[in-house]
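J.: missing the sequence, but the structure's below:
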């Protein structure tokens, strides 16, 4: 356990807010640093301290690190929509790469010892094999993946030059919500498939788009490895424990379950859980989308003290649906 606190950037957002819960539940002191451009202050657990600011604001970030005795950073802040990264690449290089560089420098200057980075399976691009291992080529096919891979490179070089270690967790598709309904995906206009599907099941959307039916997959639709957000948050805490225990080593790990589901299989699961037939609209492929992304997760299971607890598609859908109903009551 750290003597000081953990700074969670983007801790008022979807994945960040769940990491905050996992850290607090494990007994850590937590400071959330967020500009609230896409996050919500009401998603931040009251046990944490919320500081509003931009991560490029070096003076403010470093003052926050000093005032709260920050010893570790979990970095979730950034832009995440693949098609948008294709149409507006400079936004992604600013928000994901340039801002991350500023944060990493602030961490080094402030003597932070540990850094956990929310990376992505988009760093692999079109995979040479499935499931994808961490040692496979990283050739992103969209600026989102490139922006994250550039940050991984910065962390690798900085860790070689300074007394800081890191874990880069390459997420596959994150879904679901806190089982206790303390947090969930709340972004208006979110692009996550399960979020869109449960919105449609509750009448918040009329249709669900299926983007591409001609991929080289069993049913022609894109296949993804869906990981429950609470399992992912637990993996972050386990990664922090590992960095603390062995400060000489850094790690890059896939965060997924090792099993893929197609878009149509996900929509079938939502139909099954809700007993409601979704209205599906077939669309063309979206720019920057790969056909199949499934994790080889053997390394994360072997490296971290972490065992998934909610690796079931219907369970992920049920938790997402329960949160969506709660949002409807706000």
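T.: Received the coordinates, thanks. Everything numeric in this text was worked out from a predicted model, so none of it was measured. Residues are numbered from 1 along each chain as shown.
J.: contacts and neighbour counts: CA atoms only from here.
T.: OK.
J.: so what's residue 36 up against?
T.: When contacts are counted by CA atoms under 8 Å, 6 or more residues apart in numbering, residue 36 touches 10, 12, 52.
J.: for it, pull up the helix or strand it's in.
T.: For residue 36, there is no host helix or strand (DSSP states H and E).
J.: do you know how far it is from residue 192?
T.: From residue 36 over to residue 192 the distance is 19 Å, taken as CA to CA, to the nearest Å.
J.: what do you get for residue 116?
T.: Separation of residue 116 from residue 192 (CA to CA) stands at 23 Å.
J.: what of residue 8?
T.: To residue 192, residue 8 is 22 Å away according to CA to CA.
J.: comparing those two, which residue is more hemmed in?
T.: Neighbours were tallied for residue 8 and for residue 192 using other CA atoms under 10 Å; the higher tally belongs to residue 8 (27 against 14).
J.: distance between the helix or strand hosting residue 62 and the chain's centre?
T.: Here residue 62 sits within helix 58-67, counting by DSSP H and E. In terms of CA atoms, centre = their mean, to the nearest Å, the gap separating the centre of helix 58-67 from the centre of its chain is 24 Å.
J.: buried ones in that helix?
T.: For helix 58-67, burial by neighbour count (16 or more other CA atoms under 10 Å) applies to 58, 60-62, 64-65.
J.: nearest to residue 217, of those?
T.: When those are compared for distance to residue 217 (CA to CA), residue 61 wins out at 45.2 Å.
J.: can you tell me the SS state at the nearest residue to the closest one once chain neighbours are set aside?
T.: The shortest distance from residue 61 to any non-neighbouring residue, by CA to CA, 6 or more residues apart in numbering, is to residue 55 (6.3 Å). Per DSSP: H, G, I helix; E, B strand; the rest coil, the secondary structure class of residue 55 is coil.
J.: surely residue 55 and residue 101 touch.
T.: No - using CA atoms under 8 Å, residue 55 is not in contact with residue 101; the gap is 9.6 Å.
J.: separation between residue 91 and residue 298?
T.: Computed with CA to CA, the distance linking residue 91 and residue 298 is 34 Å.
J.: next up, the contacts around the nearest residue to residue 133 once chain neighbours are set aside.
T.: Using CA to CA, 6+ apart and skipping residues adjacent in sequence, the residue nearest residue 133 is residue 296, 5.0 Å away. Residue 296 sits next to 130-134, 254, 256-258 when contact means CA under 8 Å, 6+ apart.
J.: got another, please set it beside the one above:
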């Protein structure tokens, strides 16, 4: 197998690339570096800077490197931004996938692992959601991921798995860390490092401590889920959606306290209004992926916080 990892210089994509290489799988990376970082790309790995949605680029990449499977992680993921740019999000997360699928059909590539999101569930009826729960996105980002899943499912001859990520955290190595400014853990770590308070959006929610509960899964575990999914689409015909989470929820204050335990430093915060339409709690039911792919998350929240903190310290040095 030779895997094309689109978005392979991104936070999750770089971890997937590292996991594939460690498993002895040849990898080619295609990334436009709009959010990726070339420093995450391992030496010696073929790396093309380009748009995965450009038909000529994707066709040429598949043919030139004799790609036999695609792990598609390229895309955009900001919920607030998606409200301001819904058509652009459709292009980034749906049209791009359609172009990748067309190029795969032309090249005879029939194996795909697709990066989806728990955002497809919207406001679930219960805090813990299984894959057969109604998919009712409440923002353009979630809708774009669901539409892309449908495009994948409608592709004849493709053996595919879609992984619905929950909240990726942590780092397997310092240079692979999350350098973004929107995800919760980097923001809490920044508050601990600088003393500047972060805003906690919603402190009166119907949860034990009033803050939102999410399923925080170590990014190294998400990478391992891609290995399991890649093996499954390679050894047999698949057409399946799986949650990639831990099955355990943690509140925003839990994350703050975990950072304070790790750093020995207060992480100051101030209360803010809840974000409109934000569910109080969303946690993965991981029964299906465990029973069918033999995968489970192996890292704790404290593991993830510790790895992120060490990575941040190394990058600051």
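T.: Great, that's in hand. In this text the structure is predicted, and so the values were computed from the model without any measurement.
J.: what's the match for the residue nearest to residue 133 of structure 1 in structure 2?
T.: Aligned against structure 2 by TM-score structural alignment, residue 296 of structure 1 finds its counterpart in residue 285.
J.: and if you look at residue 68 of structure 1?
T.: Under the alignment by TM-score structural alignment, residue 68 of structure 1 pairs with residue 65 in structure 2.
J.: residue 77 of structure 1 now?
T.: Matched by TM-score structural alignment, residue 77 of structure 1 corresponds to residue 74 in structure 2.
J.: and stretch 191-200 of structure 1, what's buried?
T.: Those buried within stretch 191-200 of structure 1 under the rule 16+ other CA under 10 Å are 193-200.
J.: from those residues, which land in helices?
T.: Here DSSP state H is the test, and the buried residues of stretch 191-200 of structure 1 give 193-200 as lying in helices.
J.: isn't residue 14 of structure 2 right up against residue 38?
T.: No - Residue 14 of structure 2 lies out of contact with residue 38 (CA under 8 Å); the separation is 9.7 Å.
J.: higher neighbour count, those two?
T.: A count of neighbours by other CA under 10 Å puts residue 14 above the other of residue 14 of structure 2 and residue 38, at 30 against 16.
J.: look up the closest residue to residue 309 of structure 2, ignoring the ones flanking it.
T.: Nearest residue to residue 309 of structure 2 in three dimensions, chain neighbours excluded: residue 189, at 7.0 Å (CA to CA, 6+ apart).
J.: so what does that neighbour match up with in structure 1?
T.: In structure 1, residue 189 of structure 2 lands on residue 198 (TM-score structural alignment).
J.: for its match, what are its contacts?
T.: 270, 317, 320-321, 324.
J.: which of these also appear as contacts in structure 2?
T.: With both residues aligned by TM-score structural alignment, their matches' CA atoms under 8 Å, the contacts of the contacts of residue 198 of structure 1 that structure 2 also has are 270, 321.
J.: ok, so of the contacts of residue 198 of structure 1, who is nearest residue 282 of structure 1?
T.: In terms of CA to CA, no member of the contacts of residue 198 of structure 1 lies closer to residue 282 of structure 1 than residue 270, at 17.1 Å.
J.: which of the three states applies to the counterpart of the closest one in structure 2?
T.: In structure 2, the residue paired with residue 270 of structure 1 is residue 259, using TM-score structural alignment. Here residue 259 of structure 2 is recorded as helix under three-state DSSP.
J.: what about residue 259 of structure 2, neighbour count?
T.: There are 26 residues near residue 259 of structure 2, going by other CA under 10 Å.
J.: the one 4 residues further on too?
T.: By the measure other CA under 10 Å, the count of residues near residue 263 of structure 2 is 17.
J.: likewise residue 306 of structure 1?
T.: So residue 306 of structure 1, with other CA under 10 Å, has 17 neighbours.
J.: same question for residue 87 of structure 1.
T.: With neighbours defined by other CA under 10 Å, the count for residue 87 of structure 1 comes to 12.
J.: and it, what's its match in structure 2?
T.: Matched to structure 2 by TM-score structural alignment, residue 87 of structure 1 sits across from residue 84.
J.: scan structure 1 for its longest helix.
T.: Of all segments of type helix in structure 1, defined using DSSP H, the longest is helix 143-161.
J.: check contacts around the equivalent of residue 146 of structure 2 over in structure 1.
T.: Matched across to structure 1, residue 146 of structure 2 falls on residue 149, judged by TM-score structural alignment. Contacts here follow CA under 8 Å, 6+ apart; on that basis residue 149 of structure 1 touches 119, 123, 138.
J.: how near is residue 149 of structure 1 to residue 119 of structure 1?
T.: Relative to residue 119 of structure 1, and taking CA to CA, residue 149 of structure 1 is found at 8 Å.
J.: same check on residue 257 of structure 1?
T.: From residue 257 of structure 1 across to residue 119 of structure 1, the span is 16 Å (CA to CA).
J.: give the aligned equivalent of residue 131 of structure 1 in structure 2.
T.: Checking TM-score structural alignment: residue 131 of structure 1 goes with residue 128.
J.: how many residues are close by residue 126 of structure 2?
T.: Using other CA under 10 Å, residue 126 of structure 2 is surrounded by 11 other residues.
J.: ok so, going back, now the two most distant members of the contacts of residue 296 of structure 1.
T.: 134 and 257 (14.0 Å).
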